[in-house]
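1. below are the sequence and a predicted model; questions follow.
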Amino acid sequence: MLELQQKIKQAGLRVTHPRMAVLSILAQQSDDLTVKQIYQQLNLQQQQLSLATVYRVVSDLVVAGLLASYQFHRAETKFNFPNLSKIQLLQIRCSDLTTQKQTQFLQSLKVLFNQYQVDLMQVEIKESA
């Protein structure tokens, strides 16, 4: 907690409950989160902040350099600490993969990523419309 307070002060901002709460949520997560996900996590922890407040706090923290943001394609913007934002997103489009072929494809990706010491953190398969 003291480390987060020091970071806020070093950025020239006042230490407030909403800023501490948002930074605390992001410090507990390994994944980047959208503002809505941060808001949901805060509600789960019984922290009563409005969605508008969370948007405002996240915006202030990005401007101050305490948070990094990225948006891939048309997805929602995600946030995390700057040193964790070096995560790269790889999008591969394949046509008509059966379930068996999907499994084989994912296994071959894992082998390839392990060979080059790349961490495969999340895989999402979307069915085409």
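-> Arrived safely.
2. only C-alpha atoms from now on, for both contacts and neighbour counts.
-> Noted.
3. the closest residue to residue 68 other than its chain neighbours: neighbour count?
-> Using Cα to Cα, 6 or more residues apart in numbering and skipping residues adjacent in sequence, the residue nearest residue 68 is residue 82, 4.7 Å away. Neighbour count of residue 82, defined by other Cα atoms under 10 Å: 13.
4. for residue 82, give me its contacts.
-> Shown in contact with residue 82 (Cα atoms under 8 Å, 6 or more residues apart in numbering): 65-68.
5. here comes the other one, which I'd like you to weigh against the first:
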Amino acid sequence: MLDVQYRLKQAGLRVTHSRMAVLKLLEQQGDDLTIKQIYQKLHVQHQQLSLATIYRVVSDLVDAGLIASYQFHRAEAKFNLPDQSKKQILHIQCSALTSNQQAQFLQSLQAVFQQFQVNLMQLEIQESA
């Protein structure tokens, strides 16, 4: 849930129940879904969102780059999360840092990513045993 909220905030979108519900549903699905399929699946999960709301939410999420839209010929547009295989992982290993040093390091790392227009999707810090 926190990951979904973080991605919405990073994309400059307000965290709403509707946006979170659609994003979580698309994370759980392996197949691309049409707007109507999204509506039906959310309805089965007792998410009472109107079809118009789902159209607006999906449009916002596509514009923000959080979900991808696919349309083949005259078929209905289908939506899913962008292809995860195109994402790259950067693994940095460093010596022990104090919490103050860690905060400074993360700030400088984020500044470098912004400078090169790299979209930082997730940041995870693991301490070795």
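-> All right, it came through fine. Being a predicted model, the structure only gives us computed values, none of them experimental.
6. any idea how far the residue nearest to residue 68 of structure 1 lies from residue 73 of structure 1?
-> Distance of residue 82 of structure 1 to residue 73 of structure 1, computed by Cα to Cα, to the nearest Å: 20 Å.
7. quick one: the strands in structure 1?
-> With DSSP state E as the criterion, structure 1 has strands at 68-70, 78-80.
8. could you dump the ones you listed to a markdown table with distance to residue 27 of structure 1 and mean neighbour count?
-> A markdown table is the format used below for the strands of structure 1 (distance: least, Cα to Cα, whole Å; neighbours: other Cα atoms under 10 Å):
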| stretch | distance to residue 27 of structure 1 | mean neighbour count |
| --- | --- | --- |
| strand 68-70 | 13 | 17 |
| strand 78-80 | 8 | 22 |
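9. ok, which of the ones you listed comes nearest residue 112 of structure 1?
-> Shortest separation from residue 112 of structure 1 across these is recorded for strand 68-70, at 25.9 Å, computed as Cα to Cα.
10. counting contacts, what elements does that closest one pack onto?
-> Applying 3 or more Cα pairs under 8 Å, 6 or more residues apart in numbering; DSSP states H and E, one finds that strand 68-70 of structure 1 contacts strand 78-80.
11. now the strand it packs on on structure 2. Mean distance?
-> Following superposition, strand 78-80 of structure 1 is found to deviate from structure 2 by 0.4 Å on average (mean Cα distance after the TM-score superposition for structure 1).
12. list the buried residues of the longest helix along structure 2.
-> Of all the segments of type helix in structure 2, defined by DSSP state H, the longest one is helix 99-115. By 16 or more other Cα atoms under 10 Å, helix 99-115 of structure 2 has no buried positions at all.
13. no further queries at this time; thank you.
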